[in-house]
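Enquirer: Any chance you could fold what I've pasted below:
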Amino acid sequence: MGMQRIAIIGGGYAGMAAGVSLAAAGRQVCVFEGAKTLGGRARGVELDGRQLDNGQHILIGAYRTLLGLMQQVGVDERTALLRLPLTLQQRTPHGDFRMVAPDWPAPLHSLGALLGAQGIGWGDKLSLVKLMLGAQLAGFRLATDCSVLAWLEQGGQSPQLIERFWQPLVVAALNTPLETASAQILLNVLRDSLMGGRHDGDLLIPRVDFTALFPQPAADWLAARRSEVRTSCLVRRIARDAAGWQLDDGDERFAAVVLAVSPQRVADLLPETAALDTLREQLAALHYQPIQTVYLQYAPDVRLETPMLGVAGGLCQWVFDRGQIHGTPGMLAVVLSARGDYSDWDATTLARRVHEELVQHFGLAEPPQWSRVIHEKRATFACAANLSRPGNATAVPGLWLAGDYTAGGQADMTYPATLEGAVRSACAAAEGILKQHFAGISF
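Expert: As a prediction, this is how the structure comes out:
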């Protein structure tokens, strides 16, 4: 019976999604997570008695795979997530930009959002609508991938429109500068969100920490189904012999192994065989982008006009009011995506400079009572145009990959480094394992 088990290395969103998918099909899994806390790069952290997150992420209504998995393991979306209609509010040095989708049926809600946007002229609105309709007519497919900036310039988007609409959207979605970001991947996201169903573009902001949002409920769900989740259990080596897959020097054997860790860790764990040379080359070719989250605790009466607000023209990109989201009045989370000059600043300098910008934008009277910076140096892979991404199956039977960096099969199904991309990859890996190793087997 032991050889029917599947080992999953990594207890982040991809690893836990793979476990749930396989266990739902009747397979026993054992998840190995090196850290004490589940979630990987999207996990809850406690700093000075404050329950925060390793980084501030959002979901959208189009994340059907993740939302379905959450429901499957018993997470109530109504209490775990704050759902807002598709909204993009941006403060810039040249005036505010605001776009809100009206309560109209799709696709009219998208047209209403674009034409009703405040802060841009009618020329920009019409060029924006023209570009999106052209993308829709082309099936959101490019003959050849190119950078987002090249695609926007070919589509006649003005510098003002790029600054107020495209720049914050692309950096938030792809965490990659417009000059190098993949236009095809952006189109995949736009198709599923802005140009999708009525609620596909809704913003879903977690009210609980990211470990509690899915990984821990998934672990509890797995434990009730003859599966295990082992935290503080770092796997350093995998090998295959006649009895199956072995982790480190343990006595257990597994029918298959899913590597649901970062690409860097995958490279370290791969067995030494020429069959995996192409995969090693793909992993080595990946580049990475950081994300810094600056938490600042102000007086309880500090409150933004909306739970999430964009800021352009300086360091800050997105500001989240955790008082409105998590019930911690006065706590703001400021996100700085992709690499910039600030990436090398010390935490004290960065927090001070962020506060100075917040004073300019929101007129804050007092300095923060407390601040912390979380710097994820390799938060995501750089989602560059024409990037060669590995698939879920490897050249070694029984060895599988799951993670947001993998390809989504067809080009129009591939996502950037998002939680949805991670769990989609995991579900695809699980499906492949079931077909390759358990076809015709049932319990």
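Enquirer: CA atoms for contacts and neighbours, from now on please.
Expert: Will do.
Enquirer: quick check, distance from whichever strand or helix holds residue 71 to the centre of its chain.
Expert: Using DSSP states H and E, residue 71 falls within helix 64-72. On the basis of CA atoms, centre = their mean, to the nearest Å, helix 64-72 sits 15 Å off its chain's mean C-alpha point.
Enquirer: same thing with stretch 151-160?
Expert: 26 Å.
Enquirer: Stretch 5-18 now?
Expert: With CA atoms, centre = their mean, you get 17 Å for stretch 5-18.
Enquirer: That stretch: end-to-end distance?
Expert: Taking CA to CA, to the nearest Å, stretch 5-18 runs 13 Å from one end to the other.
Enquirer: any idea which strand is longest in this structure?
Expert: Taking DSSP state E as the criterion, the chain has its longest strand at strand 370-381.
Enquirer: hmm, who's touching that strand?
Expert: Strand 370-381 has contacts (CA atoms under 8 Å, 6 or more residues apart in numbering) with 41, 54-55, 175, 286-298, 347, 350-351, 405, 417.
Enquirer: please redo it, this time with the cut-off set to 6 Å
Expert: For strand 370-381, the external contacting residues (CA atoms under 6 Å, 6 or more residues apart in numbering) are 287-297, 347, 417.
Enquirer: ok, now stretch 291-301?
Expert: 55, 329-338, 368-376, 379.
Enquirer: The structure of the following sequence is requested for comparison with the preceding one:
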Amino acid sequence: MNIAIVGAGWAGAAAASQLSAQHQVTVFEAARQLGGRARCVPHSVFGHPIDNGQHLMLGAYTQTLQLMRALGLDTEQAFHRTELGIISADARYQLRAKALPAPFHMAAGLLTATGYSWSDKYKLIHLQLALQRQHWKVPAQQTVLQLLQQHQQSHTLIEHFWQPLCLAAMNTPIDIACAQLFANVLRDSLGGSRADSQMLIPKQDLSTLWASHALKHCELLLGHRVQHITPDTTGVLVDGQHFDACIVAVASYDCARLLGHLVHSAAEQTWLQHIQAIRHRPIATLYWQPRSPWLEPEPLLMLHEQPHKQHYGQWLFNHHAIPNSFADNLISVVISNADDASLLGRESLVQKTEEQLRTQTHSRSPLPAFEQHELIIEKRATFEATPTTFRPEENTFWPAIKLAGDWLLNPYPGVLEGAVRSGIKSAQAILQSQHT
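Expert: Okay, here's the model as predicted:
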């Protein structure tokens, strides 16, 4: 078959990897780089590539890791693997899983944690055991905050454990975030094996991490923003070029733009309206070049978000502590759900975030002076993962057109593993339609 894939993000690349060995695949990508919302920025003020956001993966991202290995990549070399930990920059809180088999790795980490009371530790264990007894199922329409309140999680746990984890995983505030999606993430990480719970920090930029390998057998058209997709009696036309099938692997708003003109029936109109109603949340990533390497040994630290001080940073990465990191000695801060932070203005946000860093790392190795910085704000980084967010299937009303993306129906919020799973599922749907 001759197959078009619109979008060279992680979903499109995953779909291409499943199809290009036996079929002719053409990939259209509007940007000049691969990776979609997880891509490389080749020209930075630092003179070397950086990513458009600081991404963190989990050992539980099984299909992504399996796909990378199938492409011949060494995942142990591609990532810096570290035990799951909540280590606050100000040293008030520390919880790190131990090098023990599950479930003892988390139990030992919790028992030796500092900053959390014994009552808090009991409540954490109680919540995990309750979710396990419920087979990780929670009431429909429940939010993360409602789940935490139901299980009597303390203010300390919510503010200094659950809220940072929820924002990191879902980029959605806990008072509206979907509890079931969050429970799925907890099931596959905290409730999984020790390897599943480990954190994986990429040591290569996200465009070359694996997407370039997945697309090496495809015709790749970078800088081509598709304008028209039209099904016909034998397949589909993509900007006038005929294909047997097409996978639309773009964000929901671009999907609505490309397929909206095909909608006629009431069912199709309802489907399109639901897609158009999907909301998105921004993520800001701030990079600094220190005058000298920061000698702090922890690669990842939790920051305390304090909106009343205009301190919005949540996670701090020290690339000097990551052996062979492509980002060299850069320091980066991630601000999820960055609507309020974006209102500050770029220079004010940089100033306030540096103030936050220097205040909260005061008890650690001295933070060097900063020479240069770069602020990247992805205004529509992920979809808003609420209990009522519409998430369609890969199949559409037009048999030759399939969808792919993290926003489609899958067990996860808007994370990279969800994109990969959707891309693989969409490719399988194309292959099944060929046989039927």
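Enquirer: hmm, back to that, and for the longest strand of the first structure, what span of the second structure is it aligned with?
Expert: Mapping strand 370-381 of the first structure onto the second structure (TM-score structural alignment) gives residues 372-383.
Enquirer: which residues of the second structure does stretch 163-177 of the first structure align to?
Expert: Using TM-score structural alignment, stretch 163-177 of the first structure pairs with 159-173 in the second structure.
Enquirer: tell me the contacts of residue 106 of the second structure?
Expert: Residues in contact with residue 106 of the second structure (CA under 6 Å, 6+ apart) are residue 97.
Enquirer: do the one 10 residues further on as well
Expert: Residue 116 of the second structure is in contact with no residue at all, counting by CA under 6 Å, 6+ apart.
Enquirer: so residue 89 of the first structure, which of the three states?
Expert: strand (DSSP: H, G, I helix; E, B strand; the rest coil).
Enquirer: Thought residue 98 was touching it, still the case?
Expert: Yes: contact criterion CA atoms under 6 Å: residue 89 of the first structure and residue 98 qualify, at 4.4 Å.
Enquirer: Tell me how far stretch 264-284 of the first structure lies from the chain's centre.
Expert: Counting by CA atoms, centre = their mean, stretch 264-284 of the first structure is centred 24 Å from the centre of its parent chain.
Enquirer: For the match of strand 370-381 of the first structure, list every residue counted as buried.
Expert: 373, 374, 375, 376, 377, 378, 381, 382, 383 (16 or more other CA atoms under 10 Å).
Enquirer: how close does that stretch sit to the first structure?
Expert: Mean deviation of stretch 372-383 of the second structure from its aligned counterpart in the first structure after superposition (mean CA distance after the TM-score superposition for the first structure): 0.4 Å.
Enquirer: just stretch 425-434 of the second structure next, same as before
Expert: Mean for stretch 425-434 of the second structure is 1.3 Å (mean CA distance after the TM-score superposition for the first structure).
Enquirer: Which residue numbers in the first structure does that stretch align to?
Expert: Using TM-score structural alignment, stretch 425-434 of the second structure pairs with 428-437 in the first structure.
Enquirer: cool, stretch 190-200 of the second structure as well?
Expert: Counting by TM-score structural alignment, stretch 190-200 of the second structure falls onto residues 194-204 of the first structure.
Enquirer: now residue 358 of the first structure: how far from residue 32 of the first structure?
Expert: From residue 358 of the first structure over to residue 32 of the first structure the distance is 41 Å, taken as CA to CA.
Enquirer: Could you check which of those two is surrounded by more residues?
Expert: residue 32 (23 against 17; other CA atoms under 10 Å).
Enquirer: who's in contact with the more buried one?
Expert: Residue 32 of the first structure neighbours (CA under 6 Å, 6+ apart): 9, 10, 230, 233.
Enquirer: Show me what it aligns to in the second structure.
Expert: Checking TM-score structural alignment: residue 32 of the first structure goes with residue 28.
Enquirer: Can you check my assumption that its match lies in a strand?
Expert: Yes: counting by three-state DSSP, residue 28 of the second structure falls inside a strand.
Enquirer: Quick check: residue 51 of the second structure touching residue 43?
Expert: No: counting by CA under 6 Å, residue 51 of the second structure stays clear of residue 43, with 10.2 Å between them.
Enquirer: more neighbours, these two?
Expert: Higher neighbour count among residue 51 of the second structure and residue 43: residue 51, with 23 against 10, using other CA under 10 Å.
Enquirer: Aligned to that one, what sits in the first structure?
Expert: Checking TM-score structural alignment: residue 51 of the second structure goes with residue 53.
Enquirer: Please apply the same query to residue 113 of the second structure.
Expert: That one, residue 113 of the second structure, aligns with residue 117 by TM-score structural alignment.
Enquirer: what's the closest non-adjacent residue to that match?
Expert: residue 99 (4.5 Å; CA to CA, 6 or more residues apart in numbering).
Enquirer: List the buried residues in the longest helix belonging to the second structure.
Expert: Longest helix in the second structure by number of residues, with DSSP state H as the criterion: helix 416-435. Residues 416-427, 429-431 are the ones in helix 416-435 of the second structure that count as buried (16+ other CA under 10 Å).
Enquirer: can you check stretch 269-286 of the first structure too?
Expert: For stretch 269-286 of the first structure, by 16+ other CA under 10 Å, it's 269, 270, 271, 279, 280, 283, 286.
Enquirer: if I pick the residue of the first structure most remote from its centre, what's in contact with it?
Expert: Going by CA atoms, centre = their mean, the residue of the first structure most distant from its centre is residue 242, 38.0 Å out. For residue 242 of the first structure, the contact set (CA under 6 Å, 6+ apart) is empty.
Enquirer: Distance check, the equivalent of it over in the second structure against residue 24 of the second structure.
Expert: Alignment note (TM-score structural alignment): residue 242 of the first structure maps to residue 233 of the second structure. Residue 233 of the second structure is 20 Å from residue 24 of the second structure, where distance means CA to CA.
Enquirer: just how off-centre is the match of strand 370-381 of the first structure within its chain?
Expert: 13 Å.
Enquirer: Also stretch 49-65 of the second structure?
Expert: Computed by CA atoms, centre = their mean, the separation of stretch 49-65 of the second structure from the middle of its chain amounts to 7 Å.
Enquirer: Same check on stretch 14-32 of the second structure?
Expert: 21 Å.
Enquirer: same question, stretch 359-374 of the first structure
Expert: Distance of stretch 359-374 of the first structure from its chain centroid, counting by CA atoms, centre = their mean, is 27 Å.
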